[in-house]
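Participant: next comes the sequence, and after it the predicted model I'd like to discuss.
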Amino acid sequence: MIRTLDFLAAFFGLLLLWPILLLVIVIGTFDTGSPIFIQTRVGKNKEPFNLIKFRTMSVETESVASHLASNSSITKLGAFLRRTKIDELPQLINVLKGEMSLVGPRPNLLNQLDLIRERDCLGVYNVLPGITGLAQVNNIDMSTPELLAKTDRQMIESLTIRDYFKYICMTVTGSGSGDAVK
């Protein structure tokens, strides 16, 4: 049932939000020259996939977890996109493709070995990663691997349809700050 909800929400979300997506692509082209950011992340069963986002940092920024990136690398447009969470909208394509869910553990980078180890021990990779989840709405980011993995496991064990919509609504209305940037 969740996969059906994911597919329908992603499909209609992209259908309704395409003007915003197009506008960000145009403005982003002037901002960084490369408005789309694609990064390999760890997915279900630890399979790598290409996560799609709007670029919020300068093109030269090293590919590291957000909490390890410098705040000075975030562009003015990027700050707005992060604050409004518009930078996450292209991930609806990942949801359509079945690589992600709207709600699930945020997919980490391949080089985040401490987090991979913690999540692997708790079976977090048995589910699709998500655009948002319990950790995100509670401001738990990838800088605390053990806490994040435990929170992800808690969400997986207790996720209901009600929680699914609650986490989406909380994210859309501004709860949680996502991954912190130093």
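Facilitator: Great, that's in hand.

Participant: contacts, neighbours, all on C-alpha from now
Facilitator: Noted.

Participant: contacts for stretch 129-136, please.
Facilitator: 43-44, 88, 91, 99-107, 141, 148, 151-152, 155, 167-168, 171, 176-179 (CA atoms under 8 Å, 6 or more residues apart in numbering).

Participant: how near is the closest residue to Thr75 other than its chain neighbours to Gly176?
Facilitator: Distance criterion CA to CA, 6 or more residues apart in numbering; nearest residue to Thr75, sequence neighbours excluded, is Met57 at 5.5 Å. Using CA to CA, to the nearest Å, Met57 is found at 20 Å from Gly176.

Participant: higher neighbour count, these two?
Facilitator: Met57 (24 against 20; other CA atoms under 10 Å).

Participant: about what we covered before: inside helices: which ones of the contacts of stretch 129-136?
Facilitator: Mapping those onto helices (DSSP state H) picks out 91, 148, 151-152, 155, 167-168, 171.

Participant: before we go on, here's another structure to hold up against the first:
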Amino acid sequence: MYRVFIKRLIDLVLALCGLIVLSPVFIILCIWIKLDSKGSVLFKQKRVGINKTHFNILKFRTMYIDTPKDIPTHLLKDPDQFITRAGKFLRKSSLDELPQIINIIKGDMSIIGPRPALWNQDDLVDQREKYHANNVRPGLTGWAQINGRDELEIPIKAKLDGEYVKHISFLFDLKCFLQTITSVLKSDGVVEGGTGSMKEDKKV
């Protein structure tokens, strides 16, 4: 019951409330991004959704418009050169993810779930398949996010996503949500230009 109906209802209610309450923040960030560099305010990118379908994830643009497309930041050579001044703050604070509230309202995403892989991240998608982690809506945040984020190697990230899928419940989602707030305030696990630095024996 929770997985099918209640979780989606909670997502919809919280996302709509969040969009209303955070609308002044949206406006301020949109103005800053537009003044900081050329290009659109929002950035769209094809990601893997529930049951390996594709959707366009929304983010505030944090990179210059000539940045190579569809390449994870950690695979870019010297990624700092592509990140705008506003983008550095947005990525560090995770505010660049706010437009995904719209993805949640549309039903592309959930508040809590595995972070959506890029459409061409076959290694991560394949690893998640072993744990049935492709069979749920991807999330704005999730169990892997609060246990290492960018520092996690792909097999460990997929395993954590599998643990989430296995134990989905209201209390587990609440735990992920509350710990996300702490992680964001500390900027835990944010690594530009590198990933997989956290080995399994360091996992919390």
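Facilitator: Structure's in. What do you need? Computed from a prediction, not measured in an experiment: that's the story for all the values here.

Participant: just give the TM-score of the two.
Facilitator: The TM-score (TM-score structural alignment, normalised by the length of the first structure) is 0.93; 182 aligned residues with a CA RMSD of 1.7 Å.

Participant: to which residue of the second structure is the residue nearest to Thr75 of the first structure aligned?
Facilitator: Aligned by TM-score structural alignment, Met57 of the first structure pairs with Met63 of the second structure.

Participant: residues contacting its match?
Facilitator: Counted by CA under 8 Å, 6+ apart, Met63 of the second structure has contacts 82-84, 87.

Participant: burial measure for His167 of the second structure, as a count.
Facilitator: 11.

Participant: under the alignment, what does it map to in the first structure?
Facilitator: So His167 of the second structure corresponds to Ser158, using TM-score structural alignment.

Participant: what's the separation between its match and Gly133 of the first structure?
Facilitator: In terms of CA to CA, Ser158 of the first structure sits 12 Å off from Gly133 of the first structure.

Participant: Ser101 of the first structure too?
Facilitator: 10 Å.

Participant: do Ser58 of the first structure as well
Facilitator: 27 Å.

Participant: those two - which one has more neighbours?
Facilitator: Gly133 (28 against 17).

Participant: show me what Ile168 of the first structure aligns to in the second structure.
Facilitator: Under TM-score structural alignment, Ile168 of the first structure pairs with Phe177 in the second structure.

Participant: aligned partner of Ile156 of the second structure in the first structure?
Facilitator: In the first structure, Ile156 of the second structure lands on Leu147 (TM-score structural alignment).

Participant: same check on Leu22 of the second structure?
Facilitator: Under TM-score structural alignment, Leu22 of the second structure pairs with Leu17 in the first structure.

Participant: so where does that match fall, helix or strand?
Facilitator: If you go by DSSP states H and E, Leu17 of the first structure is part of helix 2-31.

Participant: so what does that helix touch, helix or strand wise?
Facilitator: helix 91-96, strand 101-103 (3 or more CA pairs under 8 Å, 6 or more residues apart in numbering; DSSP states H and E).

Participant: if you set the cut-off to 6 Å instead, what comes out?
Facilitator: helix 91-96 (3 or more CA pairs under 6 Å, 6 or more residues apart in numbering; DSSP states H and E).

Participant: quick one: the helix it packs on aligns where in the second structure?
Facilitator: So helix 91-96 of the first structure sits over residues 100-105 in the second structure, by TM-score structural alignment.

Participant: output the ones in helices among the contacts of stretch 129-136 of the first structure as CSV; include the columns neighbour count and distance to Ala65 of the first structure.
Facilitator: Shown next, in CSV, are those (neighbours: other CA atoms under 10 Å; distance: CA to CA, whole Å):
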residue, neighbour count, distance to Ala65 of the first structure
Gln91, 24, 17
Leu148, 23, 14
Thr151, 20, 18
Asp152, 25, 17
Met155, 20, 22
Tyr167, 23, 22
Ile168, 18, 23
Thr171, 21, 20
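
Participant: could you look up the SS state of the closest residue to Lys159 of the second structure other than its chain neighbours?
Facilitator: Leaving aside its chain neighbours, Lys159 of the second structure sits nearest to Tyr131 (6.9 Å; criterion: CA to CA, 6+ apart). Counting by DSSP: H, G, I helix; E, B strand; the rest coil, the backbone at Tyr131 of the second structure sits in coil.

Participant: if I look at Tyr131 of the second structure, how far off is Asn147 of the second structure?
Facilitator: On the measure of CA to CA, Tyr131 of the second structure and Asn147 of the second structure end up 17 Å apart.

Participant: same question for Pro138 of the second structure.
Facilitator: Taken as CA to CA, the span from Pro138 of the second structure to Asn147 of the second structure is 16 Å.

Participant: which one's more surrounded, those two?
Facilitator: Pro138 (26 against 23).

Participant: for that one, what is the corresponding residue in the first structure?
Facilitator: Per TM-score structural alignment, Pro138 of the second structure is aligned with Pro129.

Participant: show me what Glu129 of the second structure lines up with in the first structure.
Facilitator: Match for Glu129 of the second structure (TM-score structural alignment): Asp120.

Participant: tally of neighbours for that match?
Facilitator: Asp120 of the first structure: 15 neighbours (other CA under 10 Å).

Participant: got it, and Val13 of the second structure?
Facilitator: Using other CA under 10 Å: Val13 of the second structure sits among 11 other residues.

Participant: list the buried residues of stretch 178-185 of the second structure.
Facilitator: 179-180, 183-184 (16 or more other CA atoms under 10 Å).
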